[in-house]
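Visitor: just coords:
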């Protein structure tokens, strides 16, 4: 099908995995009832917890995780493609920030571990060291879904354009970056990054987000967004939990790439360092 309805589930995940799971399932059902064929939840759907000890106490191995199981069940029940934006799962003595793409029959189509870890010191005093807890992924993942080929990424990945170009060159019609962007960086860069990735690659960009003041003290930007391949914002939320929905036409991908065929014009570049004038 060329035309379909997509939905972003915007959340304000707490330190209670059961409550977060119940909200995510309810929102998927709500989106499906409203006609969505694809529903995406944000980064860290199941739990937002900055305390490392508390995080380890509450997370599970992927095959034991109740949120993955619940979203597989609701995908099967509602007959929709569910993209669990991410959750924390155990990987040895560290944690992976893992996305899970689920088919309408409940089978797992793809998993992706966040490649780029957010290790930054922000001007407002916020410090983040994801690498102290999380292990970064090593592989990009193109999910072959009943909707379209989907390039899977998470949050900070959106600042690395080469990842999305690789997806587009591999045939992705939809790119994704579900997130828990900080309010400060979101206000500055969220919208322009989402639109840039869509425009550069002639693809839809769909990114569900966390929004508001969380139980663990952080504040996220929200503004779940759907952008078309020409860079037009089709739908965008605010900071409050809820659904952000849009109808998309996948034929727009071919039209955008035909108008600006930058994918076909990509060339390898050899970098040379110019000599100072005095040395010439």
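Guide: Great, that's in hand. Just so it is clear, the model here is predicted, and its values are computed rather than measured.

Visitor: C-alpha from now on. contacts and neighbour counts both.
Guide: Noted.

Visitor: helices or strands next to whichever strand in the chain runs longest in the packing?
Guide: Using DSSP state E, we find that the single longest strand of the chain is strand 81-91. Under the contact criterion of 3 or more Cα pairs under 8 Å, 6 or more residues apart in numbering; DSSP states H and E, strand 81-91 touches strand 36-40, helix 66-78, strand 94-102.

Visitor: ok, and what's touching whichever helix or strand comes after the last one?
Guide: Same thing as strand 94-102. Counting by DSSP states H and E, the next helix or strand C-terminal to strand 94-102 is strand 108-113. Strand 108-113 has contacts (Cα atoms under 8 Å, 6 or more residues apart in numbering) with 72, 96-103, 136-145, 152-153.

Visitor: in stretch 86-93, what counts as buried?
Guide: By neighbour count with 16 or more other Cα atoms under 10 Å, stretch 86-93 contains the buried residues 86-90.

Visitor: now the residues you listed as JSON lines including distance to residue 65?
Guide: Formatted as JSON lines, these follow (distance: Cα to Cα, whole Å):
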{"residue": "86", "distance to residue 65": "12"}
{"residue": "87", "distance to residue 65": "10"}
{"residue": "88", "distance to residue 65": "10"}
{"residue": "89", "distance to residue 65": "8"}
{"residue": "90", "distance to residue 65": "10"}
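
Visitor: ok, second structure coming up, stack it against the first:
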């Protein structure tokens, strides 16, 4: 049976990159000590900084980024696959890239993914976000091979776009990911159902490390890092928003089993939308 022990690291990143690196290293070492072969950290592992100008001044190209340099060394020291859920890097033209990077056990960079969908929303209670004002959207879906298991990369808000995860699953991904910094407001409403839905509809494992708690820049994130199996069962979850580690063993043959029982990936059909279609409310679909 094909198996892999994986871990999700929950953090409460602040504005100090060195402090966040130290926290990351401690938690990743805890995960490796518990047998994890693959360890994932949350979105914006390096720093959560609401001030756009302060963030822009701190940006470095990927090759010079201290978080990614530290991650490469840590992967080598521990002999693990280390997935930095994301950190902000200089994307050029004054914009940042919200970039996730996976490192091999020898420290080599295996893959990088720039978040495609920007969190441009207006929530209740006056909470408003415009990621597109700071971050340059990615335009490529990415998979990476981990000891024969294919992993599909996503970041946070991407989880609300099921076609991305469907494409990753159709490309063969058995493990899907959405490391996040979900707001408390949206997390309380949608986090669990979105994680389980992406796993169920694709017959894949879902691993999502999260930021949690009240951060130095004033934002509040939901936490509840999760690992879900292809049948939608929660294998591990952080019960709250405190920093910590969750670990689970993935029986990768369960992917094939789930997709055999409900072969919706194979059963999908193309169709057209009749522009004359009317809704139950009598409104014509444009």
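Guide: Nice, I can see it. Since the model is a prediction, treat every value here as computed from it, not as a measurement.

Visitor: if we can go back for a sec, which of the contacts of strand 108-113 of the first structure are buried?
Guide: 72, 96-103, 136, 140-145, 152-153.

Visitor: what segments of the stretch 101-250 of the second structure are strands?
Guide: Shown for the stretch 101-250 of the second structure, the strands assigned by DSSP state E, counting those that start in this stretch span residues 109-114, 120-122, 128-130, 142-146, 149-153, 175-177, 205-208, 212-214, 220-222, 226-228, 234-237, 244-251.

Visitor: quick one, helices of the stretch 151-280 of the first structure?
Guide: Counting by DSSP state H, counting those that start in this stretch, the stretch 151-280 of the first structure has these helices, from start to end: 161-169, 183-185, 191-201, 251-259, 262-265.

Visitor: which secondary structure elements does the second one contact?
Guide: The elements that helix 183-185 of the first structure packs onto, with contact taken as 3+ Cα pairs under 8 Å, 6+ apart, are strand 219-221.

Visitor: tell me roughly how far the strand it packs on lies from the second structure on average.
Guide: Following superposition, strand 219-221 of the first structure is found to deviate from the second structure by 0.1 Å on average (mean Cα distance after the TM-score superposition for the first structure).

Visitor: other SSEs contacting that strand?
Guide: The contact analysis (3+ Cα pairs under 8 Å, 6+ apart) places strand 219-221 of the first structure against helix 183-185, strand 211-213.

Visitor: by how much does the longest helix along the second structure deviate from the first structure on average?
Guide: Using DSSP state H to define each element, the second structure has its longest helix at helix 17-33. Aligned to the first structure and superposed, helix 17-33 of the second structure gives a mean residue distance of 0.9 Å (mean Cα distance after the TM-score superposition for the first structure).

Visitor: buried ones in that helix?
Guide: Buried residues in helix 17-33 of the second structure (16+ other Cα under 10 Å): 17, 20-21, 23-25, 27-32.

Visitor: give the equivalent position in the first structure for residue 149 of the second structure.
Guide: If you follow residue 149 of the second structure across to the first structure using TM-score structural alignment, you land on residue 148.

Visitor: which residues sit in contact with the nearest residue to its match once chain neighbours are set aside?
Guide: For residue 148 of the first structure, ignoring the flanking residues on the chain, the nearest one in space by Cα to Cα, 6 or more residues apart in numbering is residue 173 at 6.3 Å. Counting by Cα under 8 Å, 6+ apart, residue 173 of the first structure touches 148-151, 202-204, 250, 253.

Visitor: which one of those residues is nearest to residue 49 of the first structure?
Guide: Among the contacts of residue 173 of the first structure, residue 151 lies closest to residue 49 of the first structure (Cα to Cα), at 26.7 Å.

Visitor: separation between the closest one and residue 241 of the first structure?
Guide: Per Cα to Cα, to the nearest Å, residue 151 of the first structure is found 25 Å from residue 241 of the first structure.

Visitor: looking at those two, which has the bigger crowd around it?
Guide: residue 151 (27 against 21; other Cα atoms under 10 Å).

Visitor: how about the more buried one, what does it touch?
Guide: Contact partners of residue 151 of the first structure, counting by Cα under 8 Å, 6+ apart, are 140-143, 164, 167-168, 172-176.

Visitor: and if we set it to 7 Å?
Guide: 141-143, 167, 172, 174-176 (Cα atoms under 7 Å, 6 or more residues apart in numbering).

Visitor: go on, residue 158 of the first structure?
Guide: Shown in contact with residue 158 of the first structure (Cα under 7 Å, 6+ apart): 177, 193.

Visitor: and it? What does it align with in the second structure?
Guide: Using TM-score structural alignment, residue 158 of the first structure lines up with residue 159 in the second structure.
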